[in-house]
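> Okay, sequence plus prediction incoming.
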Amino acid sequence: MSITNNAQHSDVIYQADPAAVQHLHGVRESLHQCCKPYLNHHVCVQTLDGQMHEGVLAGMDGRHVYLDVTAPEMSRGFFNPYPGVYPSPYYPGVPYGGNAILPLVLFELLAISLI
């Protein structure tokens, strides 16, 4: 399957400002450098829309911070539905009464503080 670049079908609706893109790359790098020493520490994370999440800083990648939280506190995340059959250190809990990994988008974070 080939993709053609047809002008009538490829009108750009939005394109990020190059200065904003460069700034966002800097924010991502800064977050990685600040958070790396605090992996496996108990933290409180505040998002831009005011949500607060407490948990253990479990990891990071280019798009997300992963917070290990108690399942009843969370409304989204990943969990291991078969903890006895497929044990995993990354998804250790069950949906209720256990732990779950809550992915938070890097660019929606306002503050991360140690607890």
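Now that the structure is in, tell me what you want to look at. Numbering: from 1, shown residues only.
> alpha carbons only for contacts and neighbour counts from here, please
Fine.
> Grab the longest strand from the chain for me.
strand 52-60 (DSSP state E).
> Contacts for the helix or strand following it, please.
Proceeding N to C from strand 52-60, the next assigned helix or strand is strand 64-70, under DSSP states H and E. Applying Cα atoms under 8 Å, 6 or more residues apart in numbering, the external contacts of strand 64-70 come out as 53-60, 97-106.
> A further structure is provided below for comparison with the first:
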Amino acid sequence: MYMNPSQYPGHHGSQVLYQADPNWQHEMMQKRNTIMGALHPHVGRTIRVTTLDGHTYEGVLVNVDGHHAYLQVNTHAQHHGQHRPIYTPAQYNQILTLVLFELLVIVLLA
């Protein structure tokens, strides 16, 4: 159900910084459900994911829910001997949480 931000309790006098078009909500929910349906049968398999921002990740899909895909990546193998970014944890197997809305391309590898 769509509510105007001014209708929310406790938000009197608040300034709206962003408000999505109410018609956009239905389409985004359909896209999210499509992506989740495409991924769910492949839990446990290796995939490559490219995000809207152009980042590419490869790893095992360990879970998918209504909002996120969880990808276990091997950061050591991921960078193939290149310098690892400073923001990458020093773990070799980590689980990335990827937002379904931000996934642009998903490729099944194995």
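Nice, thanks for sending it over. Quantities reported herein were computed from a predicted structural model and do not represent experimental measurements.
> Helices of structure 2, start to end?
22-39, 75-78 (DSSP state H).
> okay, those helices in TSV with distance to residue 47 of structure 2 and mean neighbour count next?
Putting the helices of structure 2 into TSV (distance: least, Cα to Cα, whole Å; neighbours: other Cα atoms under 10 Å) gives the following:
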stretch	distance to residue 47 of structure 2	mean neighbour count
helix 22-39	10	14
helix 75-78	13	16
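> Turn those into CSV, including distance to residue 12 of structure 2.
As requested, the helices of structure 2 are arranged in CSV below (distance: least, Cα to Cα, whole Å):
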stretch, distance to residue 12 of structure 2
helix 22-39, 21
helix 75-78, 47
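> looking at these, which is closest to residue 109 of structure 2?
Minimum separation from residue 109 of structure 2 across the helices of structure 2 (Cα to Cα) falls at helix 22-39, 12.7 Å.
> what angle sits between the closest one and strand 68-74?
40 degrees (axes from the mean of the first three to the mean of the last three Cα atoms, to 10 degrees).
> So which other helices or strands are in contact with helix 22-39 of structure 2?
Using 3 or more Cα pairs under 8 Å, 6 or more residues apart in numbering; DSSP states H and E, no helix or strand is in contact with helix 22-39 of structure 2.
> All set, thanks.
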